[in-house]
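> with the sequence up front, the predicted model follows.
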Amino acid sequence: MSRDHVARGKPTRRKYLTYGGTLAGSALLAGCLGGSGDGSADPTERPTDEATTTDDGTTTTDGTDPYTVSMAPVGEVEFESVPENWVAYDGGYADMAVALGQADGLTGVGNAGRYYTYVYDELPGVEVSRGTVEANPEVRTKEQFYALDADVHLYDPQMLVNWFDWGEADVEEITENVAPFFANLIFRRSDEWHDYRYYTLYEAFEKMAQPFQETERYEAFAEFHDEFVASLQTRLPPAEERPSVFLTYEGTTEPETFSPYRLVDNGTSKKQWRDLGVTDALAGTDIENLSTSNRNELDYENLLEIDPDVMLVRGHERKSPSEFRDTVLAYMEDHPVGRELTAVQNGRVYRGGFLYQGPIQNLFLTERAAQQLYPDEFGDVTGDEELFDRQRVADIVTGEF
């Protein structure tokens, strides 16, 4: 497929990117196409012999003719050719682009501190430039978007509005003068401002495949994922024998309080735990999920009332399993109240996984979770047993499928 596009710097450069639909909670952007903003509107079709229409109504081509894609909250976005360069806010969307074979197009990340690229080290031929990531690790201002001059921004614009004090006019400005936004904040579902459609991990991944015209690669990945998860689920113990799990965030090595996550929240950051059928230790309580508006924390006395079988602590993904045990778990074992927790007494306190995860990362995190929760069935989490075929994943990413 052709990836040629209008040369940079010429007056017509931005004609091939137009932005339409609505932004949730805001008026229609001036000059935009109409649309419901929920990703379900039929796109504007353009007559061409090469055009095809996907099941969700998105018009795609072989890359030589304009095509339209849609996703809440941005609505319809038209591309004249496949984007070559991209910026992603979080590691989940960056990982989606890498899975679609677009690693070379990465120009920056909005939150590089939580983009864990070490998983690619286990996939032959798959590489992401840490130099590029570290050169532009917090892309959040209009000036940075202008400087990077990417072809598409994998950001939910409403996140910029609600987290970084952008106005709707700022979103429109960057859309018109640089490139469109195309993403939806999906890692959790507890933010009041997110009053538009959510997507599952693979629904969002399918959406990401459309601007890059990589639907076949997405389908190969989805097939592999489904086979992998199904193979694990056939080996799970009965529900009544599965551990109760408390998922939390606490980034210090000497934790005194813990921010709670609810596993019943259908955000993508908890996908592996749902796929493995765990019981939320907070079930039946009125404790709310961590969100923009809820920053409540639990202390050790609160945890003793819950007393989970397993504790999963986020904020330590750059530690090895042994480093985590020698710091965080060791501190909890010495704590006068923490040592009374069942999970601490049994040594079942583990790293809690990535806040943002894409399809490649999810495979590794699901493997890790299975071994954390069911070591008798899947092997110890510190062992060498692999539960999925790394080479097959690498082949999909590199186009050998």
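That came through fine. Residues are numbered from 1 along each chain as shown.
> can we go C-alpha only for contacts and neighbour counts from here?
OK.
> got the contact list for the residue nearest the centre of the chain?
With distances taken as CA atoms, centre = their mean, Gly92 lies nearest the centre of the chain, 2.6 Å away. For Gly92, the contact set (CA atoms under 8 Å, 6 or more residues apart in numbering) comprises Tyr115, Tyr356, Gln357, Gly358, Pro359.
> hmm, which of those residues are the buried ones?
Among the contacts of Gly92, those scoring as buried are Tyr115, Tyr356, Gln357, Gly358, Pro359 (criterion: 16 or more other CA atoms under 10 Å).
> now, among those residues, which is nearest to Trp163?
Tyr356 (16.2 Å; CA to CA).
> so that closest one belongs to a strand, correct?
No: judged by DSSP: H, G, I helix; E, B strand; the rest coil, Tyr356 forms no part of a strand; its state is coil.
> let's bring in a second model and compare:
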Amino acid sequence: MSDDTSTTETPTRREYVKYGGAVLGGGLLAGCAGDTGSGTSPEPTETTTTTTETEVRDGTATPADESYSVRMAPMGTVEFETVPERIFTRLTHLAGMAFALGRGDDVNAMHAPDYYHALWNQFTPRLDGVSVDWKGLYSSWTPSKEKLYELDSDVHLADPAGIFALDKWDMGDVREVDENLGPWFGNCYSDTHQEPPAEWAEAYEYYDLWEMFERVASVFREEARYEALAAVRADVLATIEADLPDAGERPTALMAGASDITNPWVYKTESPGFLNAHIRPLGAREALGSDVDSGVKIDMEAMLEADPDVIFVLGGMSPSMDVTAVRETLEDHSVGSRLSAVRNGRVYAQGARYQGPILNLFQLEMTAKQLYPERFGEWPTYEGGPYPELPEDERLFERERVADVINGMV
């Protein structure tokens, strides 16, 4: 990939942020020294030096001269000498992590920013004092190296293996951004446990959403925020697990894309990866048989053969999607109208699979109510607008606590 904006001879601004491992510095191509791809998920590591003064940001004391390091595959161990400020993201699970840490407004790029700005702000009305403005950011699904120089980010919350897989990017480009701008720190193939490019296979490990969030929180020295939100999630999961019906009594379910509901992309609920972080803990039975892959298009006849008790409409909570029209389309369809989920009024809107930790909390609550209303309370009929205002005694987590954590009151 050609680039006229820089040369390797010019001074870099990476003197304060550098890789402690050797993955991008040559070790990857030489055999991936560092990460071994063992499948384990070791804890983040930190190494500190002498502290001479302390800065306070969002109520959190951060030693100004304290270096630290955080490890995550496929990057290896990434060393920092100051907390990053300008944040590049590509996929919204990582933008959502910045948001959860009170850094949402420091994000300068993300995939489909206007869409996800609108979607995230379907949930923020339920969190007092919390907002985010992602409108008009650089849309970074296929970022250019030139644009990354223009953005001049301190950290790139994006998977270097995923960037490498894009057209017009090679290992030299990935390494150049790391050396001249800011480090890569992301992992995208954990979404469905996809195979990474062969060049990165030995360095790769898979993480769940919250394992990844723990590491991202360490990048920003926001471990206390992570611990507080992880405790909220643990309480939600404990509440759910304590009241799940027996496996044989649970409904069958599938997720379907909203854009073409009579010929939808469909997804299984128990597939590995963090895209199912909001639904796999609920233990619904798979509607799709073993002969149907997750992430394929099917027609209404195939949908009727599966005949799910519950259909989750992905993206149905986006302001750009009319979920009522989706339901009516199925009800008016000669085959769709015969589906059990349609006949029983169990076609439900969902938010995003690349969700981040805050949407994950809301979607765990939402999905529990949609699957098991007799156990966790009825989910109100959703016809658009913000996440419904549930009675306080029917909520599975405390909104005020989550808002306080995002706002730095840990």
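Sure, I can see it. Note that this is a predicted model, so its numbers are computed, not measured.
> turn the contacts of Gly92 of structure 1 into a markdown table, including distance to Asp49 of structure 1.
Formatted as a markdown table, those follow (distance: CA to CA, whole Å):
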| residue | distance to Asp49 of structure 1 |
| --- | --- |
| Tyr115 | 40 |
| Tyr356 | 39 |
| Gln357 | 37 |
| Gly358 | 34 |
| Pro359 | 33 |
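> Thr200 of structure 1 pairs with which position in structure 2?
In structure 2, the residue paired with Thr200 of structure 1 according to TM-score structural alignment is Asp208.
> just checking, its match touches Asn276?
No: with contact defined as CA atoms under 8 Å, Asp208 of structure 2 does not reach Asn276; the gap is 9.6 Å.
> show me where the stretch 101-250 of structure 1 has strands.
Taking DSSP state E, counting those that start in this stretch as the test, the strands found in the stretch 101-250 of structure 1 are 106-109, 152-154, 244-249.
> wait, which of these is closest to Arg188 of structure 1?
Going by CA to CA, the one of the strands of the stretch 101-250 of structure 1 nearest Arg188 of structure 1 is strand 244-249, 13.1 Å.
> what's that closest one aligned against in structure 2?
Mapping strand 244-249 of structure 1 onto structure 2 (TM-score structural alignment) gives residues 252-257.
> so which of the buried ones among the contacts of Gly92 of structure 1 comes closest to Gln233 of structure 1?
Among the buried ones among the contacts of Gly92 of structure 1, and counting by CA to CA, the member closest to Gln233 of structure 1 is Pro359, at 18.0 Å.
> excluding its backbone neighbours, what's nearest the match of Thr200 of structure 1?
Take Asp208 of structure 2 and drop its neighbours on the chain: the residue closest to it by CA to CA, 6 or more residues apart in numbering is Phe274, 5.2 Å away.
> now do the same for the one you found: its match in structure 1.
Looks like Phe274 of structure 2 aligns to Thr268 there (TM-score structural alignment).
> do the same with Asn360 of structure 2
Using TM-score structural alignment as the criterion, Asn360 of structure 2 maps onto Asn362 of structure 1.
> Three-state assignment for its match, please.
Criterion first, three-state DSSP; result for Asn362 of structure 1: helix.
> my guess is it meets Asp275, correct?
No: Asn362 of structure 1 lies out of contact with Asp275 (CA under 8 Å); the separation is 10.9 Å.
> so between the two, which is more surrounded?
Using other CA atoms under 10 Å as the criterion, Asn362 of structure 1 and Asp275 rank with Asn362 on top: 23 against 15.
> what residue in structure 1 is paired with Asn407 of structure 2?
Following TM-score structural alignment, the counterpart assigned to Asn407 of structure 2 within structure 1 is Thr398.
> once you drop chain neighbours, what's closest to its match?
Gly101 (6.0 Å).
> and the one you found, what does it touch?
Contacts of Gly101 of structure 1 (CA under 8 Å, 6+ apart): Val397, Thr398, Gly399.
> could you do Asp280 of structure 1 as well?
For Asp280 of structure 1, the contacting residues are Ser244, Val245, Phe246, Arg262, Leu263, Val264, by CA under 8 Å, 6+ apart.
> what's the span of stretch 316-330 of structure 2, first residue to last?
End-to-end distance for stretch 316-330 of structure 2, by CA to CA, to the nearest Å: 14 Å.
> now do the buried residues in that stretch.
Going by neighbour count (16+ other CA under 10 Å), the buried part of stretch 316-330 of structure 2 is Gly316, Met317, Ser318, Pro319, Met321, Asp322, Val323, Thr324, Val326, Arg327, Thr329, Leu330.
> let me know the closest of those to Val347 of structure 2.
Nearest to Val347 of structure 2 out of those is Arg327 (CA to CA; 6.8 Å).
> now do the SS call for the equivalent of that closest one over in structure 1.
In structure 1, the residue matched to Arg327 of structure 2 (TM-score structural alignment) is Leu329. Here Leu329 of structure 1 takes the helix state, with states given by three-state DSSP.
> for Leu329 of structure 1, give its distance to Pro243 of structure 1.
19 Å.
> ditto for Pro375 of structure 1
Distance, Pro375 of structure 1 to Pro243 of structure 1, using CA to CA: 12 Å.
> what range in structure 2 matches the lengthiest helix in structure 1?
Looking across structure 1 with DSSP state H, the single longest helix is helix 215-233. Aligned using TM-score structural alignment, helix 215-233 of structure 1 spans residues 223-241 in structure 2.
> hmm, Leu181 and Tyr149 of structure 2 touching each other?
Yes: when contacts are counted by CA under 8 Å, Tyr149 of structure 2 is listed as touching Leu181 (7.1 Å).
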